[in-house]
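Asker: predicted structure and sequence below. I'll ask about it afterward.
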Amino acid sequence: MTVITYRQAVQDALREEMLHDPNVFLIGEEIGVFEGSYKITAGMLKEFGPKRIRDTPIAEEGFTGAAIGAAMVGLRPVVEIMTINFSLLALDQIVNHAAKIYGMFGGQARVPLVIRTPGGGGQQLGATHSQNIELYYAFVPGMKVVAPSTPADAKALMRAAIRDDDPVLVLENLALYNTTGEVPDEPERIEIGKAAIAREGRDVTVVAYSRMAVVAREAAERLAGEGIDVEVIDLRSLRPLDRGTIVESVKKTGCAVVLEDDWLTYGIGAEIAATISDGAFDWLDAPVRRVAMAEVPMPYAKTLETAALPSLDDAMSAIRETIDAVTRRA
């Protein structure tokens, strides 16, 4: 095991897959000479050359469309979109083409395309650069969406995404790039669509993904000192969603809290709550609680931005309230 940053884990996965398969190439804005806005592609232009590290104009619809065409004829493009906010400019290409080509044409063509893009607030980038709109893509049949929270999962899921024959959106989070963790020296295989039980517990299930999975683990460790034993489910994948792991955990603990970085209304958490209602309703000892960001465009002012984002304290309070509700019923 080696301790590296999330940023390095993503870069290592890209580099190893490019060495493994000559059909893999990277395409996006400023990924070559400038080495990427977040330096994920540092040194890669020099190593692989301009044929496989393709700098593009500021034209998300255009270069995403070009990547879809390349994927249809046998290449494995990895598109870097500078932030998930800019993916809106390529929404037609992603939703109406990449996600639908295999189904619309009876499997005559596949689209082994990866779109990797960071999202999330907390960096004072304003409302149009701080969104968590992964729901847009997790909503669409034909897409796969993964959201790793650790360096190990970031590396393994990137490798899995590149080798997948379907379009995969890899959601990164700006707040995670400098976080560190152990990564196996030997390549790790993770199945897209399989959640991880990040921490086993008996009192309450906490379901989260991306940055909020990190918050969930920290909340669990702190609450252990109060005698609350939290089980943490790190989704890792939003589509396919591992409903089975969620349901079995809630059947064991009898209650659940869902943490998400996006807006509460119509969010990922709503789907998880519905999944729990469908599969574990008779086991619930308290209502499912949800923690999400404030329903506002992300403020620029740091104090307001911090107030809008779900916090560790918010998560811990929701868990305590859930345990209190179970205790009162008992």
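Answerer: Yep, that arrived.

Asker: going forward, measure contacts and count neighbours with C-alpha atoms only.
Answerer: Noted.

Asker: any idea how far G269 lies from T245?
Answerer: Distance of G269 to T245, computed by CA to CA, to the nearest Å: 15 Å.

Asker: check V288 too.
Answerer: Applying CA to CA, the value for V288 to T245 is 16 Å.

Asker: check it against this one:
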Amino acid sequence: MSPAVTTSSEATEHAATGDVSSATASAAASAAAVAEASGPQTVTMAKALNTAMADAMEADTSVLVFGEDVGRLGGVFRITDGLMARFGEQRCFDTPLAESGIVGMAVGMAMNGMRPVIEMQFDAFAYPAFEQIVSHVAKMHNRTKGAVKLPMVIRVPYAGGIGGVEHHCDSSESYYAHTAGLKVYTPATVADGYRMLREAIDSDDPVMFMEPKKLYWSKDQVDLGALRAEHATNAATGSSSEGRAAVARPGTDATLIAYGPSVPTALAAAAAAAEEGRSLEVIDVRSIVPFDDETVCASVRKTGRAVVIAEAHGFASVSSEIVARVQERCFHYLAAPIRRVTGFDVPYPAPKLEHYYLPSVDRILDAVDDLQWEN
């Protein structure tokens, strides 16, 4: 039986009668006001994600948001701030500290017509739910010969760059990318935060939505109204940017292939290289699964050289897969072996040492210099 749904007006009534704090209600009102503004405005990744969930919940009463501390607190990173006040405690609510239970409950809801959006709070906190994700979330559609769909989104704040300790800074995308039956998205820009989360919620397939924690407070000039219109048009026409990479910066000498938290670093490296007279193209992978071979390989065939950049360990990783796919498809166009700049194959270091571990502009430029420029 589907849970009861609380409307926005009922949520406002709850706020007025004290069912939620006045501060939270005020935050919800503020979020709604920002969401209604038109024209370009300064928006953070956190606000884009929050607005995407609010718009999805407004458009479809089957969309629910739940997880640890996502309700009254608004999440550790405040990504769900104001959603409980706006939509009520039956559509945005807190759960016990039991990740396996959170995912298991979401599976049951998705099987019965709901569209749960759940948060794992931190990357490594999802590991207790790994058996549920691999054995049930990823396999249910295939196991039932297509009879049962699981339209659910598992939001995973991931990767480093925030000065966190181990268990809070893992890059766990390779585990999910290796698991057939899961889509794996990771936005790198504010606009893509909104665009890709709306697409993930609309998908009838389960999506691991990997959110780069260090980019939550990145800012950009974004027209939320235009993004809403784009989403509505795509929904009406059946088109979308799902599964498509993007050329984040055009170039001619070599291709930097990155995703999620590594895209800004790749762009910074390309800007530094330009000062030295070298033109580097930057590809933002965006969707790890499905993977856009066409866009990535078109760039590498043009430049003849490539460097893959990722925060995760290099061994048996998404970066390994990208190198293999590009080498298989672009071998006769390559002027040099493909290089990688990744996290080192060690457990995540203490906060004061993470800058040595993470890919940096200098490490990327060193890899570019190693691309056999001399004949």
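Answerer: All right, it came through fine. Predicted, not measured: the structure shown is a model, and the values here were computed from it.

Asker: TM-score of the superposed pair?
Answerer: TM-score for the superposed chains, counting by TM-score structural alignment, normalised by the length of structure 1: 0.96, backed by 325 aligned residues with a CA RMSD of 1.1 Å.

Asker: when G269 and T245 of structure 1 are compared, which one has more neighbours?
Answerer: Shown here are G269 of structure 1 and T245; by other CA atoms under 10 Å, G269 has more neighbours (25 against 15).

Asker: now that one: which helix or strand?
Answerer: Element membership for G269 of structure 1, per DSSP states H and E: helix 268-280.

Asker: show me what the helix or strand following that helix is packed up against.
Answerer: Where DSSP H and E defines the elements, the next helix or strand beyond helix 268-280 of structure 1 is strand 289-293. In terms of contact count using 3 or more CA pairs under 8 Å, 6 or more residues apart in numbering; DSSP states H and E, strand 289-293 of structure 1 is assigned the packing partners strand 256-263, helix 312-329.

Asker: so where in structure 2 does strand 289-293 of structure 1 end up aligned?
Answerer: Using TM-score structural alignment, strand 289-293 of structure 1 lines up with residues 339-343 of structure 2.

Asker: can you pull the buried residues of that stretch?
Answerer: Using 16 or more other CA atoms under 10 Å as the test for burial, stretch 339-343 of structure 2 gives 339-343.

Asker: returning to that earlier point: which helices and strands does the helix holding G269 of structure 1 pack with?
Answerer: helix 243-253, strand 256-263.

Asker: the shortest one vs structure 2, mean deviation?
Answerer: Put plainly, it is strand 256-263 of structure 1. On superposition with structure 2, the mean distance recorded for strand 256-263 of structure 1 (mean CA distance after the TM-score superposition for structure 1) is 0.4 Å.

Asker: onto which residues of structure 2 does that strand map?
Answerer: Structural correspondence for strand 256-263 of structure 1: residues 306-313 of structure 2, per TM-score structural alignment.

Asker: re the thing from before, can I get the helices and strands packed on helix 268-280 of structure 1 in TSV with distance to A66 of structure 1?
Answerer: TSV is the format used below for those (distance: least, CA to CA, whole Å):
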stretch	distance to A66 of structure 1
helix 243-253	35
strand 256-263	30
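
Asker: out of those, the one nearest H129 of structure 1 is which?
Answerer: With CA to CA, the closest approach to H129 of structure 1 among these belongs to strand 256-263: 13.3 Å.
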